[in-house]
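Enquirer: starting from these lines, generate the structure:
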Amino acid sequence: MNPHPGGPPGEGALAALTAEHRGRVMALARDVALPGGTRIFEEGEKADRFWIIRSGTVALDIQMPGRGRVVVETIGAGGLLGWSWLCPPRQWHLGAEARDPVRAWEFDAAAVRDLCAADAALGLSLVTLIAETIGDRLRATRTRLLDLYGPSGPQRSGAAP
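Expert: Coordinates of the predicted model:
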C-alpha cells in the first residue's frame, strides 16, 4: 500500500531529489486536506512547515496598501508551497489561501532542517530545489506587479523612442 495516496512520493516538487533522499523527506510527510477558502498562512507569521500540493490550487498573495490582497501566483498539483521556513527569521513573505479543496503533504520544518543537517548531500539538494522555487516566485511576483503597476504601452521612462 502506498503510504502517500494521490501519487508516488517522487511526484512534483521533490522529483529532482534522488530516490533515497526523496524517500527520507517523504517519510516526514503528513497527509492533510484543506477546504477551499482556508487561509493557510499570512505574511509575517511564523513559518514552521511547508507543503507539496497533491490536488487543488493555492493562491499566493501580497498585501498592497489601498488594494488589499493581490494574488501574485497560483500553485497547483506537484507545487511546493512555502520556503520561508528555511532561513531566519522564518516568517512568511507572502500569504496563501486554498482556492478550492486542497490535498497536500505537510512537512514539519524543524524535522526537515534536522534531516538536512544530518545529511549534507540531502541538504544541498533540497536547498538547491528551494532556491529554484524562490527564483520562480520572485519572477512571478515581479511580472504580476509590473502587470498591475508598470507603465502601459511600449514607451517606458528612460526607454529609447
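Enquirer: switch to C-alpha atoms for all contacts and neighbour counts from now on
Expert: OK.
Enquirer: which residue ranges of this structure form helices?
Expert: Per DSSP state H, the chain carries helices over the ranges 19-26, 109-118, 120-149.
Enquirer: check contacts around the residue at minimal distance from the centre of the chain.
Expert: Centroid check for the chain by CA atoms, centre = their mean gives residue 81 as the closest residue, at 2.4 Å. Each residue near residue 81 by CA atoms under 8 Å, 6 or more residues apart in numbering is listed here: 50-53, 75.
Enquirer: and for comparison, fold this next one:
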Amino acid sequence: MNSPPTIVAALPAAYRERLIQLARETSFDAGARLFEEGGRADRFWVVRTGIVALDLHVPGRRAPVIESLGHGELVGWSWHFAPHVWQLGAKALHPVQAWEYDAVAVRALCSQDPVLGRAVAVWVGQVLAHRLHATRTRLLDLYGPSGGGGS
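Expert: Predicted coordinates:
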C-alpha cells in the first residue's frame, strides 16, 4: 500500500497556513514517548525532522513497531474521532522536531469552516486507512501462519 499523504500533499496551502497558526513547535529526544495506547488523544503532530515509530500493545510480548513516520507525516489520528483515545503508541526513534496541534482547537476550526473541515477529515481518513492496513500487515508478518511471532 502506498504511503498516506503528507500534509503538503493532502491540504491546499491556504488550509495549511490556517492550521499552522494553531501549531506550536515542539521537540522530542530519541526514546521519548509521545503517547501511550489507551491514553487521552488531545493533540497531534506533523513531523518536521526525525522519525517516530508507532507501536501496538500485544499482551505478553514486546510492542511491535507498526510503522515509522517522517517528514510531513501525521502522528496521531485518534484525536479526530470520539472517544478521542489513542489506538496505538508512539515513540521518537531519533530526535524529532514537530508541529504540535491542540485537537480541540483544530476540531473547532474545522467546525467553523466546513470546507477546511472536510479536507482535514479526508486527510485523516486516508491516514487512518493506511495505518489500519499497515497494522494488519505487520501483525500478519509477526503472528500469522508463517510469521515468527517471537519478537
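Enquirer: where's the residue nearest to the centre of the first structure relative to residue 98 of the first structure, distance?
Expert: The gap separating residue 81 of the first structure from residue 98 of the first structure is 11 Å, by CA to CA, to the nearest Å.
Enquirer: pretty sure residue 16 of the first structure is touching residue 128, no?
Expert: No - assessed by CA atoms under 8 Å, residue 16 of the first structure is found out of contact with residue 128, at 9.7 Å.
Enquirer: what lines up against residue 107 of the first structure once you look at the second structure?
Expert: Residue pairing (TM-score structural alignment): residue 107 of the first structure is matched to residue 101 of the second structure.
Enquirer: which residue is the nearest non-sequential neighbour of that match?
Expert: Using CA to CA, 6 or more residues apart in numbering and skipping residues adjacent in sequence, the residue nearest residue 101 of the second structure is residue 23, 4.9 Å away.
Enquirer: map that neighbour onto the first structure.
Expert: Residue pairing (TM-score structural alignment): residue 23 of the second structure is matched to residue 29 of the first structure.
Enquirer: what's around its match, how many residues?
Expert: Neighbourhood size, residue 29 of the first structure [other CA atoms under 10 Å]: 21.
Enquirer: what's the answer for residue 29 of the second structure, then?
Expert: Other residues within reach of residue 29 of the second structure, judged by other CA under 10 Å, total 14.
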